[in-house]
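[1] generate a structure from the sequence data that follows.
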Amino acid sequence: MLRSNLLIPVAICALAGQAIAQDTIGTDSLPSVSSERPYSPNADRDFPTMALFGDTHVHSALSADAGGGGTTLMPRDMYRFARGGQVNSNTGQPVKLPRPFDFYMLTEHTDGMGVITDIMRGAPNIMADEQGKMFHDEFAKGGDAAKQASIDLIAQFSQGTLSEALLYQPGSAGYDNTWKDLVQAAEEFNEPHVFTAMIAYEWTSLVAGNNLHRNVIFRDGPKRALQVSPFLMAPPKGSPDPRDLWKWMQTYEDKTGGDVLAIPHNPNLSNGIMFAPNDTFRDGAEFDPEYLKTRAQWEKLVEIGQTKGDSETHPLLSPTDEFADYESWDWANLDVSEAKTPEMLPFEYVRSVLQKGLAFEQAKGTNPFKLGFVGGSDIHTGLTTQDDDNFFGAFTWMEPSATRATSVAKGNDDLGIDYKGWQYATPGPTAVWATENTRAGVFDALERREVYATTGPRITVRFFGGDYTAGDLKNRDLARIGYANGVPMGGDLKAIDTAPAFLVYALRDPIGANLDRIQIIKGWTLSDGSTQEKVYDVVWSGDRLPGADGKLPPVGNTVDLNIPSWTNDIGKADLATVWVDPDFDPSQHAFYYARVIEIPTPRWTAYDAVKFDVDMPVEVKLITQERAYTSPIWYSPKG
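    So this is what the prediction gives:
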């Protein structure tokens, strides 16, 4: 009793800097304290403990290809929605998220910023331009006419035939006022430790319809961000060459003392040039050392998936991977002006690109494709809806209706290509492991690549490489062990002679489906510079055993398409293991990342079929297996 009664006065005296008389309390009445490690496992903890979920790529009505197609939601509407508020969609339907985002990045297109509002209202300078008046008249009709006008606008911009009157430049009132308002809106809704509104934009580079977009993300607030204007594609102030974007980024940091990074757009619309093996803007010349170094400096991440499909890998690139054909989007470039060919695929699917990065490192000493993974939505409705039962589409014409799944989205009759609404995917979030929910906390996680992407669910995943044993799994504080004995996702393993161990564990989305399995994907180089890949099932639910072919049997399927719904009678809520690479060669460059697979669940098209009582055509996918992709961990040999 004596000790407990004296705790408060002792604390007060100590805080006040007052001495405690020896005869007031004896030293033997206080517990001894170890100087080696605090009793509290949370004391002196300096590693990130917060898994924050957000969107790194989304558009409001201020982007021409959104506002022109009927989107009316503006930046402040979007932030209210992202924070959990209910809004009316562009077609007047009430919509709300099941839970708010932790962070949000509104990435309006740079080129034409501010022009769509002038087109819609028929500003005098727009109506004086033949093309401008035509777009105003078509957009004003709404419906299919506005949708087609939006497609035409994208196509003409892609091919360089858009009128200069519609390419607002920094220095014009329309452009500058729009940028200032975007920055101000982010500042109004940014609430440190509660909701982070990052300042960002999308650099809208296109080469003959091939997508080279990058999302540019600021660590900073308005004081620094407003010292510059976004970098454009269109001349005279812009350029489609990424080298010029990187120069702009260096100039920004030199001028303001700020920090900025660029995230390449989901590369499956680039027709092979987003990660081309040579310089598209130098007549296919070999990359020089400065290019390799500069790209590695500014582009540490890639958007691995979004509403326009998944870019992890492709069945033609990974024929032995039974999960490779996931939401594939492989028929053309952005404006459907050029068909996709198999030769393009290795340069626009991330697993293959990572392998090519290893080959560059082996041959040139620098890996320009050392990329962590983020998710994005690229939604043009102002509504990031990532749940299959709450999907409001990629564009306004795709908001919930009985016909949206079977409506033609875009096509090219001359090439015999078209695709329909059902082929869009529900997009997934970016998850960051952060120390705090602030602009600095989110940005720093992105910059060190301690991030991962999911296809929708908020799966929690940790992935470490280093020195671990199976006995470590008995400890519930796995993160502390992970950081103490190795590196997290996005990190680099030290050169070693013995095979590295990987500690991976995942927890299902609390309101989602159970987990089927965790896989580790490895890519590596051979001595001749060629590359290999392999998928390892490292831990799974149930008592399944791999077959003679080494493949794990499917987990099963509890989906009831009549409801639609599923049950968690199969799978497991969490999975964890320590895995040691059985094929490790210390002389080979390698990367490893984890892929977490859920049990089957209904796809958004299944919910549409029930809600609108429609029979979907046989080619429409109704069941999905959502997943998460961690950023890789890299290994480089000695020397």
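
[2] alpha carbons only for contacts and neighbour counts from here, please
    OK.

[3] ok, residue 188 to residue 75 distance?
    Here residue 188 is placed at a distance of 11 Å from residue 75 (CA to CA, to the nearest Å).

[4] between these two, who's got more neighbours?
    residue 75 (21 against 11; other CA atoms under 10 Å).

[5] does that one touch residue 60 like I think?
    Yes - in this structure, residue 75 is within contact of residue 60 by CA atoms under 8 Å, at 5.9 Å.

[6] residue 43: neighbouring residues, count only.
    Residue 43: 9 neighbours (other CA under 10 Å).

[7] mind checking the SS state of it?
    Secondary structure, DSSP: H, G, I helix; E, B strand; the rest coil: residue 43 is coil.

[8] one more, so I can put them side by side:
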Amino acid sequence: MRRAAKLAGTALALILTASLPVSAQTATGDAGTPDASKLEGAFPGRAYSPYAGRNFPDRPLFGDTHLHTEISMDAGAAGARLSPADAYHFAKGNEITASTGQQVRLSRALDFLVVADHSDNMGFFPKLLAGEPAMLANPTGRKWYDLIQAGKGAEAAIDIVTQFSAGTFPEEILSLPGSPAYKSTWEQIVKSADDANDPGTFTAFIGYEWTSQVPPGSNMHRNIVYRDGGDFALQVLPYVTLAPLGSNNPRDLWKWMEAYEEKTGGDILAIAHNGNLSNGIMFPVVESYDGQPVDEAYAQTRAKWEPLYEITQIKGDGEAHPFLSPNDEFADFETWDKGNLNVSAPKSDDMLQYEYAREAFKNGLVLQEKLGVNPYKFGVIGSTDAHTGLAAVEEENFFGKVSSMEPSPERTSNPFMKTDVATIMEWEVAAAGLAAVWATDNTREAIFDAMERRETYATTGTRMAIRFFGGWEFEEDDALSRLPAHVGYTKGVPMGADLLPGPEGDAPTFLVAALKDPIGANLDRIQIVKGWVDAQGATQEKVHDVVWSDMDTRQPDSDGKVPTVGNTVNVPAATFTNEIGEPELITVWTDPDFDPDLRAFYYARVIEIPTPRWPAYDAAFYGLDLADEVRVVIQERGYAAPIWYEPGQ
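    Predicted coordinates for the structure are as follows:
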């Protein structure tokens, strides 16, 4: 059941209701509302209260759409002992005991969470850990069990994933859809989400990760999120990659999603995994990895089912790459470009443009000219992909990718993955990220609907607030408003929306604002990234610094670059000060190079001042001397979903 018509009208409804006077509303007689019979009459003028009649999202909700627990075969083997119920309990702000026995708690509760355990082999690991006879009777199962018992779970996890991906996993110990173990595990996942869901306070989504890994290990994963409760989700078992019960091909996943909605009347969406480990197959432009063409049907189907993209997470950042964007001094951020998912095949430069979000946005414009549909018109979110059951990605509170990487004196010097192709050290793992959603309520329905209309942004773990609107009427004085959203919804469209042609001769204007994380770092700058296809059909991009701290003294140089903001980080102490930067930034910006005949996209990137990266906190806590190559300073950031300019037909 798709709600395209409903969603298409949502932005307009928000624009209109944002400015409705109180007199347009009906007194209900509810508690706190005067009985209409006692009122002398409807107020005839404009309401004095600027908050009366407000019907748009007034605060961002922060969450994680990609968290694994002990149920996932790789997470369990690597030491995770937390259940989905534990994961939701922790996300609500409660202190729990991590798998390594350490006490852990978030600085602040999350607003929502998707426990996204792997759909493949669901139910396998609990049986292996319990040492069930059938598991131990198999030589490979016995080997894995013994490794886990000997404290070598990380080694077992790598072997389990490698054998599953290679098709050499012992069939007799697989947990397949239809088996009692698989069914009961899915029921546990669904029940945990339904039990934890607390509308208005905390949203627990039902979900899973479809873990497509195209040989020899190229990442095509998707996280499936349900708008529905267990009464819908239990009607159809999750989709897997193992043939003949499933497929590695996203086209087949989309068919399964269509069938689910037709059978249940429910709603689901897919979020593509950060593409930096796909070795060039996440965002095809001519044909997909299976040789099938990227045609109109492909574009329409992908756009329908995948409104969001995971732009940043523990295994690196996926916004931009310095090879593709050499003029962007902030493009080389938490870059993972050594190989595919299991580092079994090396990376080459020709793969990169099919892996990063900015290139997908640009190539999507080309495909729209060719096919009439843009398959890569997606919003963005961040998430963790933690395999610990803990959505703990604050730099000073980072509990690692897997439980064997939870805080210890050794993790800044241990290899995370080591193959003949490359070595990735644990210190290269990023403490990221979070999904931010502008939803009207903290409920499954409201958050899901905001995801579908792409009114989202990603952060690398910080909880900054970002507003981004596009229109034709924004004025400089609009940046003086303490209610920028009121102005934004009234005069324009929000992040994730299309901007239609304006008055002839005008250029689009953008209202962009950011507020620092209340307990985090000040802001360095806000940038607007523009991408377009020129008259010759070539993709172009430009990064504009539109507002920054200390604008009176930090003047752009001859190349138009704004100087660095400075650095207050004391690395040995793992501290910083907010003596530089600004707690909030806001401006109205007009595109100086606008051509009304050319499709374009615009998105906001908000960058904080430098702060300690998680290895610096480890070094201060454990008294470590870190290797020179270890990165100890970071500039956290947020990415707003684009606004797409659509020329008239």
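
[9] which secondary structure element is home to residue 154 of the second structure?
    Here residue 154 of the second structure, judged by DSSP states H and E, is contained in helix 153-166.

[10] what about that helix, how far off from the first structure?
    Compared with the first structure after the fit, helix 153-166 of the second structure shows a mean deviation of 1.4 Å (mean CA distance after the TM-score superposition for the first structure).

[11] now do that helix: which range of the first structure does it align onto?
    Under TM-score structural alignment, helix 153-166 of the second structure corresponds to residues 146-159 of the first structure.

[12] so what's the gap between the matching stretch and the chain middle?
    Relative to its chain's centre, stretch 146-159 of the first structure lies at 26 Å (CA atoms, centre = their mean, to the nearest Å).

[13] what lines up against residue 383 of the first structure once you look at the second structure?
    Residue 383 of the first structure maps onto residue 390 in the second structure, with residues paired by TM-score structural alignment.

[14] and the closest residue to that match other than its chain neighbours, how many neighbours does it have?
    In space, and not counting its chain neighbours, residue 390 of the second structure is closest to residue 87: 6.0 Å by CA to CA, 6 or more residues apart in numbering. Residue 87 of the second structure: 26 surrounding residues under other CA under 10 Å.

[15] residue 87 of the second structure maps to what in the first structure?
    By TM-score structural alignment, residue 87 of the second structure lines up with residue 78.

[16] distance of its match relative to residue 108 of the first structure?
    Distance of residue 78 of the first structure to residue 108 of the first structure, given as CA to CA: 12 Å.

[17] again, but for residue 406 of the first structure
    28 Å.

[18] between those two, tell me which one has more neighbours.
    Looking at residue 406 of the first structure and residue 108 with other CA under 10 Å, you find the greater number of neighbours at residue 108, namely 28 against 16.

[19] how much space between that one and residue 410 of the first structure?
    From residue 108 of the first structure to residue 410 of the first structure the distance is 22 Å (CA to CA).

[20] same check, this time on residue 566 of the first structure
    In terms of CA to CA, residue 566 of the first structure sits 33 Å off from residue 410 of the first structure.

[21] same deal with residue 130 of the first structure?
    25 Å.

[22] one more: residue 100 of the first structure?
    32 Å.

[23] repeat that for residue 599 of the first structure.
    Following CA to CA, the distance that separates residue 599 of the first structure from residue 410 of the first structure is 32 Å.

[24] more neighbours: which of the two?
    Comparing residue 599 of the first structure with residue 410 by neighbour count (other CA under 10 Å), the higher total belongs to residue 599, at 27 against 17.

[25] got the contact list for the residue mapped onto residue 573 of the first structure from the second structure?
    Counting by TM-score structural alignment, residue 573 of the first structure corresponds to residue 583 in the second structure. Contacts for residue 583 of the second structure (CA atoms under 8 Å, 6 or more residues apart in numbering) come out as 515, 516, 521, 522, 523.

[26] and the equivalent of residue 520 of the second structure over in the first structure, how many neighbours?
    Aligning on TM-score structural alignment places residue 520 of the second structure opposite residue 512 in the first structure. Neighbour count for residue 512 of the first structure, taken as other CA under 10 Å: 18.

[27] hang on, residue 512 of the first structure packs against residue 457?
    Yes - Residue 512 of the first structure lies in contact with residue 457 (CA under 8 Å); the separation is 6.7 Å.

[28] ends of stretch 53-66 of the first structure, how far apart?
    24 Å.

[29] would you check the span in the second structure matched by that stretch?
    Aligned by TM-score structural alignment, stretch 53-66 of the first structure falls on residues 62-75 of the second structure.

[30] chain center to that stretch, what's the gap?
    14 Å.

[31] in it, what's buried?
    62-75 (16 or more other CA atoms under 10 Å).

[32] got the residue ranges for the helices in the stretch 401-550 of the first structure?
    439-447, 478-484 (DSSP state H, counting those that start in this stretch).

[33] and those helices, which is most packed in?
    helix 439-447 (a mean of 22; mean count of other CA atoms under 10 Å).

[34] which part of the second structure matches it?
    By TM-score structural alignment, helix 439-447 of the first structure lines up with residues 444-452 in the second structure.

[35] with the first structure overlaid, report how far the matching stretch is off on average.
    When the first structure is superposed, stretch 444-452 of the second structure averages 0.7 Å from its matched positions, counting by mean CA distance after the TM-score superposition for the first structure.
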